[in-house]
Every structure is written in structure tokens, then in C-alpha cells.
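Sequence and computational prediction follow.
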Amino acid sequence: MKLLRKRNCFEFIFFKNSIFVFFESLIPLFSVLPVNKKSAFLFDLLFNFLN
């Protein structure tokens, strides 16, 4: 697994072409397929906005 981003209480985990977004308790909130730079960038914008 690879940690892509960490924004306050959210962690982005990259695993087998999926992005899993975890809360502090490491419960997966949702995942997105497939992973590319554009989707990762959109995640980054979204969670920058939320945090």
C-alpha cells in the first residue's frame, strides 16, 4: 500500500489501482476505479476544500 495524501483526518491509500479514502479509524469511506493523476488531483481538491 502507498500513502498518497494525508489531509487532517483523511488518508488516501493507493492499493491495486484503487484509491481508498480512510477516516481516522481507517474505515474505508469510498474507493474510485481506475486511478490516474486526474482523479487523484480531484481528490486532492475535494479534501482541501473540506478541510
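Cool, got the structure. Numbers count the residues shown, from 1 in each chain.

okay, CA-based contacts and neighbour counts for the rest of this
Fine.

Number of residues surrounding the closest residue to K2 other than its chain neighbours?
Spatially, and ignoring its direct neighbours in sequence, K2 is nearest to F14 (5.0 Å; Cα to Cα, 6 or more residues apart in numbering). Using other Cα atoms under 10 Å, F14 is surrounded by 18 other residues.

Tell me which helix or strand F14 sits in.
Using DSSP states H and E, F14 sits within strand 10-15.

putting a second one here so we can go through both:
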Amino acid sequence: MHPETYNLQTIALMDQQDNYRTIHLMNMKYNLEIEDNFFEFTVTNDMEVIEAGN
């Protein structure tokens, strides 16, 4: 974490086999204007939709 902005700089992950992965976040951009259709998701015929609670 950056000490002045508190923005994340690094993510460290460890799995159940004690393998470690480190992800360094670089060139981050914040508060970008994104079109609503950027988040559209289309279910294709080879996908199965599982409803919550079923």
C-alpha cells in the first residue's frame, strides 16, 4: 500500500499447496468514465446458468 495515497501496489497470494504469487499493480487509473455496455454479459448456448439458492 502506498503510504500517502493508500492505493494498493502489490497483492500477495498463497494457495493450499503453499505456492506464492505476487502481483504488482502498475499504471493504475482511477475514476474512469466507462460506458454501461462495458459490463454486458451474454450467456452463450454452451453455458449453464445456476440461480442462487437452487
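Alright, I've got the coordinates. Since this is a predicted model, take the numbers as computed values, not measurements.

Once they're superposed, tell me the TM-score.
The TM-score (TM-score structural alignment, normalised by the length of structure 1) is 0.28; 19 aligned residues with a Cα RMSD of 2.0 Å.

Checking I23 of structure 2 next. Helix, strand or coil?
strand (DSSP: H, G, I helix; E, B strand; the rest coil).

before we move on, what about L42 of structure 1?
Going by three-state DSSP: L42 of structure 1 is helix.

For stretch 28-47 of structure 1, list every residue counted as buried.
40, 43-44 (16 or more other Cα atoms under 10 Å).

Dump these to CSV, plus distance to S31 of structure 1.
Shown next, in CSV, are the buried residues of stretch 28-47 of structure 1 (distance: Cα to Cα, whole Å):
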residue, distance to S31 of structure 1
A40, 11
F43, 11
D44, 14
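
related to what we said a few turns ago, quick check: the residue nearest to K2 of structure 1 touching S31?
No - judged on Cα atoms under 8 Å, F14 of structure 1 makes no contact with S31 at a distance of 9.7 Å.

Many thanks, I have nothing further to ask.
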